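**Q** Sequence first, predicted coordinates after that:
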Amino acid sequence: MSEVRLTVEQRTEFGKGAARRTRRAGKVPAVLYGHGSDPKHLSLPAVEFARAIRENGHNAVLTLDVAGSNSELALTKTITTHSIKGYIEHVDLLLVKRGEKVTVNVPVVLAGTAGPGTLVTHEVTELPVEAEALHIPEQIELSIEGAEIGTQITAAQVELPKGVVLAADEDLLIVNITEAPSEAEMAPEAVEGEAAEASEEG
C-alpha cells in the first residue's frame, strides 16, 4: 500500500458549529491519537483525503504534515459519513510508527467461478489480520475457481501475503458453497409471491 502525504492544520475550535465551519471550508475534522500522546484535533483537506481513501482503501496510511510540528504517520481508523448526503463528517486517525504492527480488517475478494450448479455464499467480506503499518494489503484474493458443492473455506485456508498474520479464529467460515436451488424449488416461492401481491391488490 502506498504512503499518502497530506498537509493538515491543527484545530482550535470544537463542537458541532466549529465542525460545520471546517467542512464548509473544504476540510474534514479529524482526531489523531495513540501511543499515549494527547489527542490532536486536525482538519484534513477533504478532496485529497477522499482521493487517498478511494485509491488506497480505508486502511490508507497517511503522512501528515502538521504546520509547526514534525510529520506524523497515521492509520485511518474510523470514517464517519453523513447517512443521507454521503460526505465525510469526521475521521479518527491512529498514530503509528514505521515497522509497527497493527491489526486491521482487509477486504476479501473472490476470484474465479465455482463449479456448475453451485451457490456461493460469501460469509465474511473482511478478514482481521496483523501487518506492518506500511505493508497492509489493500485486499486479499481468494480463488473459488471450480469449487464444488460442499466446499467450505475457512480463515485458516486463506493464503496471506508475506509478513501478514491472521488475527481471527482459524475456523471462521469465509465462503460456503452449496447446491444452487433448481427452478422447481424456486417456483413455489414465486407463486407465493404472486398470490401475496394479488391478495394485497384485492
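**A** Received the coordinates, thanks.
**Q** can we go C-alpha only for contacts and neighbour counts from here?
**A** OK.
**Q** ranges for the helices of this protein?
**A** 16-24, 46-56, 183-201 (DSSP state H).
**Q** quick one, which of the ones you listed is nearest to residue 91?
**A** Minimum separation from residue 91 across the helices of the chain (C-alpha to C-alpha) falls at helix 46-56, 10.0 Å.
**Q** Tabulate the helices of the chain (JSON lines), appending distance to residue 165 and mean neighbour count.
**A** Formatted as JSON lines, those follow (distance: least, C-alpha to C-alpha, whole Å; neighbours: other C-alpha atoms under 10 Å):
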{"stretch": "helix 16-24", "distance to residue 165": "38", "mean neighbour count": "15"}
{"stretch": "helix 46-56", "distance to residue 165": "20", "mean neighbour count": "16"}
{"stretch": "helix 183-201", "distance to residue 165": "42", "mean neighbour count": "10"}
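**Q** Make JSON lines out of those and add distance to residue 143.
**A** As requested, those are exported to JSON lines (distance: least, C-alpha to C-alpha, whole Å):
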{"stretch": "helix 16-24", "distance to residue 143": "42"}
{"stretch": "helix 46-56", "distance to residue 143": "22"}
{"stretch": "helix 183-201", "distance to residue 143": "27"}
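**Q** now for those helices, which one comes closest to residue 7?
**A** Of all the helices of the chain, it is helix 46-56 that lies closest to residue 7, at 9.4 Å by C-alpha to C-alpha.
**Q** can you give me the angle that closest one makes with helix 16-24?
**A** When axes from the mean of the first three to the mean of the last three C-alpha atoms, to 10 degrees is applied, the directions of helix 46-56 and helix 16-24 differ by 70 degrees.
**Q** Presented hereafter is structure B, for comparison with structure A:
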Amino acid sequence: MTDAPRRIAIAHLDGKMRCPWPGQDAAYVAYHDDEWGVPEFDSRALFEKLILDGFQAGLSWISILRKRENFRRAFDGFDPEKIAAYQPAKLESLMQDAGIVRNRAKIAGTVASARLYLEIEAGQGFSNFIWDFVDGRPIVNTFRALDDVPALTPASEKLSRELKRRGFKFCGPTIAYAFMQAVGMVNDHLVDCHCHQACQLAYTKSGSA
C-alpha cells in the first residue's frame, strides 16, 4: 500500500506556482493571489473577515466567498455601528434573505459581535487587539505541502479563548486559525507558491515592519 501523494504547490497555465487548495476556480485563485495571507491591519476589514469566518463554520470557504457580496449588501457593508443597532425586524428580514447563510444563531451573533467590536475599537483598537496575538507581525511558516499545515495552533487557541471570553460566537480555535491565515497574521502559503514571498513583501510595504 502506497502513501497518498502529498498536496504540494501546483503550476498554473500562467506559469505561476500556487497552493493547491484553490484549484482552477477563477474566483478562488483570485482570492488566493490577492487577499489570502496578505497582512490586513484595517479594523473594519478584520471585523468583516472574522464575521464571515464565523458564517463559514460547518461550510466551505468557497461557499461563503461566492456569497460575500450578498453578505456585504445584507449587512450594510459590515458597518459595525449599523449592525450593532439592528432590531428584531432586521434580523427577521435577514432570515428571509436567500443570498446569505440563513442561520439565526450566526446572524444574532453578528449583532453581538458588532457591539463587542465597538467596545474594543474605542479602547485599544480592534486591529491592535487582533495583531497583539502574534506580537504585531506575521508568523512566517515554511511548509512545502498542504498536509503539513496545521488546523489550529497555540496562538489560535489563545485568540479563540479571548474572543469567547469577550462574548464573540463561532470563533473556535480552527476558525480562529483560518482567520489568522486569511488576514496574514500567519503566512501559510506553501514556500513554492509565488504568494509566499509576495505576502512577506506586502507586510514590509505596509509600514508595519
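**A** Received, thanks. Note that the structure is predicted; figures quoted are calculated from it, not measured.
**Q** Can you give the structural similarity as a TM-score?
**A** TM-score for the superposed chains, counting by TM-score structural alignment, normalised by the length of the first structure: 0.26, backed by 89 aligned residues with a C-alpha RMSD of 5.3 Å.
**Q** still on that earlier bit, nearest to residue 8 of the first structure, of the helices of the first structure?
**A** With C-alpha to C-alpha as the criterion, residue 8 of the first structure lies closest to helix 46-56 of the helices of the first structure, at 10.2 Å.
**Q** circling back to that earlier point, out of the helices of the first structure, which comes closest to residue 63 of the first structure?
**A** Nearest of those to residue 63 of the first structure, taken as C-alpha to C-alpha: helix 46-56 at 11.3 Å.
**Q** In terms of secondary structure, what does that closest one contact?
**A** In terms of contact count using 3 or more C-alpha pairs under 8 Å, 6 or more residues apart in numbering; DSSP states H and E, helix 46-56 of the first structure is assigned the packing partners strand 3-10, strand 27-34.
**Q** Let me see the ranges of the helices in the second structure.
**A** With DSSP H applied, the second structure shows helices at 26-34, 43-56, 61-65, 68-74, 80-84, 88-95, 104-122, 126-131, 154-166, 173-182, 194-205, listed in chain order.
**Q** Which among the ones you listed is found nearest to residue 17 of the second structure?
**A** That would be helix 194-205 among those, by C-alpha to C-alpha, at 5.7 Å.
**Q** helices and strands around the closest one, which ones?
**A** Packed against helix 194-205 of the second structure by the contact rule (3+ C-alpha pairs under 8 Å, 6+ apart) you find strand 17-18, strand 186-187.
**Q** quick one: the residue nearest to residue 48 of the first structure when sequence neighbours are not counted from residue 80 of the first structure, how far?
**A** Spatial nearest neighbour of residue 48 of the first structure, chain neighbours left out: residue 6 (7.4 Å); criterion: C-alpha to C-alpha, 6 or more residues apart in numbering. Going from residue 6 of the first structure to residue 80 of the first structure by C-alpha to C-alpha, to the nearest Å gives 19 Å.
**Q** related to what we said a few turns ago, mind putting the helices and strands packed on helix 194-205 of the second structure in a markdown table, distance to residue 127 of the second structure and mean neighbour count included?
**A** Converted to a markdown table, these look like this (distance: least, C-alpha to C-alpha, whole Å; neighbours: other C-alpha under 10 Å):
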| stretch | distance to residue 127 of the second structure | mean neighbour count |
| --- | --- | --- |
| strand 17-18 | 28 | 21 |
| strand 186-187 | 15 | 24 |
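**Q** how about the ones you listed in a markdown table, adding distance to residue 89 of the second structure?
**A** Below are those laid out as a markdown table (distance: least, C-alpha to C-alpha, whole Å):
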| stretch | distance to residue 89 of the second structure |
| --- | --- |
| strand 17-18 | 45 |
| strand 186-187 | 39 |
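**Q** so which of those strands gets nearest residue 48 of the second structure?
**A** With C-alpha to C-alpha as the measure, strand 186-187 is the member of those nearest residue 48 of the second structure (17.8 Å).
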